[in-house]
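> Need coordinates for the below:
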Amino acid sequence: MKKVSTLLIVMGLSGGVCLLGSLLFLAAIYLDKASVMSLLGLAPR
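As a prediction, this is how the structure comes out:
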C-alpha cells in the first residue's frame, strides 16, 4: 500500500508542477510577448 500512495503523491506533485509551469508560461506570453520571444530565441535548441 505504501508504494501506491507514494506513487500517487509523486504523480500529483509532477502534475501540479506541470500545471504551474504552463500557467506561468501562458501568463508570460500574455504579459510580455517580446521578452518571451527573445527568451525563446536565446534559449538553446
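> Please count neighbours and contacts with C-alpha atoms only from this point.
Will do.
> Which parts of the protein are helices?
All helices of the chain, identified by DSSP state H, fall at 2-31, 33-42.
> how about these in JSON lines, adding mean neighbour count?
As requested, the helices of the chain are exported to JSON lines (neighbours: other C-alpha atoms under 10 Å):
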{"stretch": "helix 2-31", "mean neighbour count": "12"}
{"stretch": "helix 33-42", "mean neighbour count": "11"}
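> show me the residues around residue 29 that make contact.
Residues near residue 29 by C-alpha atoms under 8 Å, 6 or more residues apart in numbering: residue 36.
> Spell out for me which residue occupies the centre of the protein.
Closest to where the C-alpha atoms of the chain average out (C-alpha atoms, centre = their mean) is residue 21, at 2.0 Å.
> compare with the first, here's sequence two:
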Amino acid sequence: MDLLMMLEDRFDISIPINILLDVRTPAQLLESLIPYLENINEPV
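Purely as a prediction, here's the structure:
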C-alpha cells in the first residue's frame, strides 16, 4: 500500500485498487497500469 501511495504522489495519478487485485510483480503492475493510464491520457 505504501508503494501505491508513493507512486500516486510521485506521478500525480490516482491508482484504483481494483486494477491491482492480481498484481504480484513490478512487471504485472506495469501491465495493469498502462491500459488505465492510456484511458485517462494519451497512449503511453
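> Could you tell me the TM-score of the two chains?
Once superposed, chain against chain, the TM-score is 0.34 (TM-score structural alignment, normalised by the length of the second structure); 21 aligned residues with a C-alpha RMSD of 1.9 Å.
> Which stretches in the second structure count as helices?
Using DSSP H, the helices of the second structure run over 2-11, 26-40.
> most neighbours per residue, which of these?
Most buried of the helices of the second structure, by mean neighbour count (mean count of other C-alpha atoms under 10 Å): helix 26-40, with a mean of 12.
> What is it packed up against?
On a contact count with 3 or more C-alpha pairs under 8 Å, 6 or more residues apart in numbering; DSSP states H and E, helix 26-40 of the second structure meets no helix or strand.
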